[in-house]
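> Predicted structure and sequence below. I'll ask about it afterward.
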Amino acid sequence: MTTPLSSTAETSLPPSGSPPAPVARKFVAAYVLGQLGLWTALLTPVTVSISLKISQIAPDTKTSSLSIVLSIGALLSMVATPIWGNLSDRTTSRFGRRRPWLAGGVLAGTVGLVIIALAQSVPLVVVGWSIAQMGFNASQAALNALLPDNVPEDHRGRVSGMVGFTSKVGTLIGTGLVALSGGAVESMLLLPAVFGLLMIGLLVAVLPDRPADPTRLAPFRIADIARSLWVNPFAHRDFGWAWAGRFLLYLGYAFFLTFQAYVITDHLGYKDSEAPDLVFYGTLAVTIGGLLTAVLGGRISDRLERRKIFVGVSAAVMGAGLLIIGLSTTYTHFLIGGTVVGLGMGTYLAVDMALVARVLPNPDNAAKDLGVFQIANSLPQSLAPLIAPIFLTIGGSDHNYPATFMAGAVFAVLGALATAPIRGVR
């Protein structure tokens, strides 16, 4: 028998370690909007704004400069996110253990984007993006933990279906704001950040939250900072395989996220001035494809009580979409590939987080463990720009995007195969 969604205004938080109480619709709505706002602020710069800023201040080295900026920022966020998660799990503030990190993180991230907007050199963009990544990922660490904190197991597929695809809708909103910015890169960076501030503020206002129980916390030592970055994949094999699957899939997807603007300009021959609108339409194609499968996939997964098959098949579909993009010779082909990527991404994001919540090593440290899992999202952002030149330079050029996206498709399929050894989830 499933637990019904509660219509009450507050979600009653159970004692640590107990199953979550019925989840309030008000919380779910605020949770979705909070994730939507954060992804809008975080992913819009990755998708288009930073690449255009770099093209503006360093046109002769834009590809290598973009790789450096994104790699350093992603590396710092990868290290910071599980640490923020561990500290969130231990936060005894009267405002709760999640609220301070949600609010403080999005404020710090916005400061980083202001620095980028004002920057006139690549090193200053690096500084701004590093601050932005670490700040926004502090909020993300707290957001990730809200699913196991507040949502019962038999509703996690449908809730994660609504929440999971907010990354694509957030990117769509962000690229829409970019298209409406009138070509001013400063507005392209700051308008999505303002939207993120508003949405996280709404979530903080209605979030059911409580401080960590000091009596349940072991003494904190400096060594615990290093332990924040690690979950033993041999002791927790299911978590390890889930991490590997997400990492491989996102490594392939990072090629698309990082280089789509340059595919449009360098490979398909459009002007830089046309890129914001064309990236927006490409993001719209991904979003429409994902919306067709996100919530439905999560509901079917809940009903069948199966996760692995949905995760594996959807990852393989994403690989097919990346292959289509890599082989595209027209913008129409690019849009078709983006739609296929979205069809796979919708179900994948709906079900994969529900799968991961089931195999967490320690539910009492959900933010910390999910912070480690978040590394599987952020590490590819660092690695993709570093390893992409291996494929970009095949054939003697520096923009062999077909080979690069074919490699991305292979990584996505390997991510699909990584779900097979998971035993604790059907």
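Thanks, I have the structure now.
> switch to C-alpha atoms for all contacts and neighbour counts from now on
Will do.
> Apart from its chain neighbours, what residue comes closest to P214?
Using Cα to Cα, 6 or more residues apart in numbering and skipping the chain neighbours, the partner closest in space to P214 is T92 (6.9 Å).
> List the residues that contact that neighbour.
Applying Cα atoms under 8 Å, 6 or more residues apart in numbering, we find T92 in contact with P211, A212, D213, P214.
> Greatest separation within these: which pair is it?
With Cα to Cα as the measure, no two of those lie farther apart than P211 and P214, at 8.6 Å.
> Would you mind pulling up the elements that the host helix or strand of A416 packs against?
Using DSSP states H and E, A416 sits within helix 401-417. Contacts defined by 3 or more Cα pairs under 8 Å, 6 or more residues apart in numbering; DSSP states H and E place helix 401-417 against helix 237-262, helix 308-326, helix 366-392.
> Could you save those as JSON lines and add columns showing distance to V231 and mean neighbour count?
Output for the helices and strands packed on helix 401-417, formatted as JSON lines (distance: least, Cα to Cα, whole Å; neighbours: other Cα atoms under 10 Å):
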{"stretch": "helix 237-262", "distance to V231": "8", "mean neighbour count": "24"}
{"stretch": "helix 308-326", "distance to V231": "21", "mean neighbour count": "26"}
{"stretch": "helix 366-392", "distance to V231": "7", "mean neighbour count": "24"}
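> okay, now the one to match up with it:
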Amino acid sequence: MDKVAEAPKKRFPIHLGFGLLIGCLGWLIPYCGLAITLLPAKIGQIDPSHKVAWVATFSATAMVVAAISNIIVGALSDRTRTKIGKRTPWIIGGTVFTIIFFYLISISTSIQMMLVLYALYQIALNSCVASLAAFIPDRVAPEHRGTASSFVGIAATLGNSGAGLIAAHFIIHINFGIYVFAGVAILFEVIALLLIKEPGNVDEPREKLNKASSIFKTFALPIKGAHDFYLALSGRLMFTSALNMITGFQLYILTDYMHLGTGKTASTISLISTIMLITGVICGVIAGPFADKIGRYKLPVAICMMMVGFGAFFPFFDAHPWTMMVFTFINGIFNGAYNAVDQALTVAVLPDEQTAAKDLGILNLANTLGQIVGPLLAGAIIASMGYKMIFPTVMVICLVGAGLILLIKRDK
């Protein structure tokens, strides 16, 4: 483990916090801008008749490659020893290859080639994702990890909301938009690494991969002391699946369940995005330091899950836009707080900080699987019972997820 994390710190390293914020925005904004807006637009230009099927194929492929590469890259970065540290080389490499793949995607006129390039981009992307996440256990003392998590949570809120607003300006000039996002990746990651200033770790001990046991420890799922780890993984999977049940079908909930027209739907979605952005950032700023102050993470995380579940019950009672606004407001507050604290909780339950990046990659499987499980479950409920029953189901799943989090014993 990095020596920086061994000694308690009197003050939170603010430069590291802003490095995490900017670094996360450096991969999140380009990724969301490409995946959500520009890539579907380019696919629509090349093959408009089959664009829906192609977008689904791209999404499924990306999730599989991302899940695997996050774990493998994380494990390799845990073992990296260089004069610029063990995470920095992977962030530099991931950013360089992101630029290359963005350029190749922009000039490609073949859907099949774009699919291959997009899959390879996921490996470059997760070189940054896995390495940045590991800076919290590497460089932040336990008493400040909630605050560090807040910076990551704020980045998630800003990145998810801001990317769409930026990408919308490049729908006509798609390739230029891709170049803009490539520039964002370079600029933000360079600034982030200058702020983080990871020290060299050439002399840090490293177990040799000359035995089956050491290879297993490096790449396999954790077993020893992993009870809390898997509770956190299961709780996060429940929560992300529940959220994706609603967000994945948000458009159809407004049009088919609440029967809004095109204009009203567009304005409602815009209002929802604005509310989520404002409440998410404000609560993200507050929640992490508050969790550090009380010295507990699992209770705030569990409360956030339960409150989001409670908010999801409003659209069940009344199929009108005001109920979605109530849910959005509650979701913005408590999902923003959740994003700010959950990362600190997951760091607290790591079985071995020597394999932090790999194990955080495994925990990120919950996010990936949640994006698959949530819409699939919602689709089955809609087909059999209608949109109305999505909302009580979300509430139950959130409560189960919160219960799993409360069973965690290690909470500091």
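Received it, and whenever you're ready, just let me know what you need. Bear in mind the structure is a predicted one, so any value in this text is a computation, not a measurement.
> re earlier: neighbour count: P211 and P214 of structure 1, which is higher?
Summary of the neighbour comparison: P211 of structure 1 and P214, criterion other Cα atoms under 10 Å, with P211 having more neighbours (17 against 11).
> Let me see the contact set for that one.
T91, T92, S93, R94, F95, G96, R97.
> Tell me if I'm right that L203 of structure 1 and G34 touch.
Yes - here L203 of structure 1 reaches G34: they are 5.6 Å apart, a contact under Cα atoms under 8 Å.
> and the two? which has more neighbours close in?
G34 (28 against 25).
> what residue of structure 2 matches up with that one?
Under the alignment (TM-score structural alignment), G34 of structure 1 pairs with G23 in structure 2.
> Just to confirm, what residue in structure 1 is aligned with L209 of structure 2?
Under TM-score structural alignment, L209 of structure 2 pairs with F220 in structure 1.
> could you pull out the helices for the stretch 151-300 of structure 2?
Along the stretch 151-300 of structure 2, the segments classed as helices by DSSP state H, counting those that start in this stretch run 174-196, 212-219, 227-247, 250-252, 262-294, 298-311.
> G401 of structure 2: which of those is closest?
Evaluated over these, closeness to G401 of structure 2 peaks at helix 227-247, with 4.2 Å, by Cα to Cα.
> and that closest one, what does it pack onto?
Counting by 3+ Cα pairs under 8 Å, 6+ apart, helix 227-247 of structure 2 packs on helix 321-348, helix 365-385, helix 390-406.
> once the two are aligned, what's the mean deviation for that helix against structure 1?
Its matched residues in structure 1 lie on average 1.8 Å from helix 227-247 of structure 2 after superposition (mean Cα distance after the TM-score superposition for structure 1).
> L107 of structure 1 reaches G135, doesn't it?
Yes - with contact defined as Cα under 8 Å, L107 of structure 1 counts as touching G135 (7.3 Å).
> who has more neighbours, the two?
Set side by side, L107 of structure 1 and G135 show more neighbours around G135, with 28 against 20, by other Cα under 10 Å.
> G94 of structure 2: how many residues sit nearby?
Neighbours around G94 of structure 2, by other Cα under 10 Å: 25.
> if I look at it, how far off is Y387 of structure 2?
According to Cα to Cα, to the nearest Å, G94 of structure 2 stands 41 Å off from Y387 of structure 2.
> W322 of structure 2 too?
17 Å.
> Equivalent analysis for A62 of structure 2, please.
Per Cα to Cα, A62 of structure 2 is found 28 Å from Y387 of structure 2.
> Then V202 of structure 2?
In terms of Cα to Cα, V202 of structure 2 sits 56 Å off from Y387 of structure 2.
> Please identify which of these two sits among more neighbours.
Y387 (22 against 14).
> residue contacts, that one?
With Cα under 8 Å, 6+ apart, Y387 of structure 2 has these contacts: I253, Y257, I381.
> I'd like to know how many residues surround the second one.
The one in question is Y257 of structure 2. 16.
> T61 of structure 1 now?
Counted with other Cα under 10 Å, the neighbours of T61 of structure 1 add up to 11.
> before we move on, what about L217 of structure 1?
12.
> hang on, the earlier thing: which one of the helices of the stretch 151-300 of structure 2 lies closest to I362 of structure 2?
Comparing these by Cα to Cα, helix 227-247 comes nearest, at 8.2 Å.
> excluding its backbone neighbours, what's nearest A141 of structure 2?
A5 (4.9 Å).
> Correct me if wrong: that neighbour contacts F135.
No - A5 of structure 2 lies out of contact with F135 (Cα under 8 Å); the separation is 9.8 Å.
> Tell me which of those two has more neighbours.
Set A5 of structure 2 next to F135 and count neighbours by other Cα under 10 Å: F135 wins out with 24 against 16.
> quick one: whatever residue of structure 1 lines up with that one from M345 of structure 1, how far?
Mapped onto structure 1 by TM-score structural alignment, F135 of structure 2 lines up with L146. Remark: distance between L146 of structure 1 and M345 of structure 1 (Cα to Cα) = 21 Å.
> repeat for D369 of structure 1
Taking Cα to Cα, one finds D369 of structure 1 at 23 Å from M345 of structure 1.
> what does P421 of structure 1 give?
21 Å.
> Tell me which of the two has more neighbours.
M345 (30 against 13).
> Structure 2: which residue goes with the more buried one?
Using TM-score structural alignment, M345 of structure 1 lines up with N335 in structure 2.
> wait, that match sits on G280?
Yes - N335 of structure 2 lies in contact with G280 (Cα under 8 Å); the separation is 6.9 Å.
> Brilliant, that's me finished.
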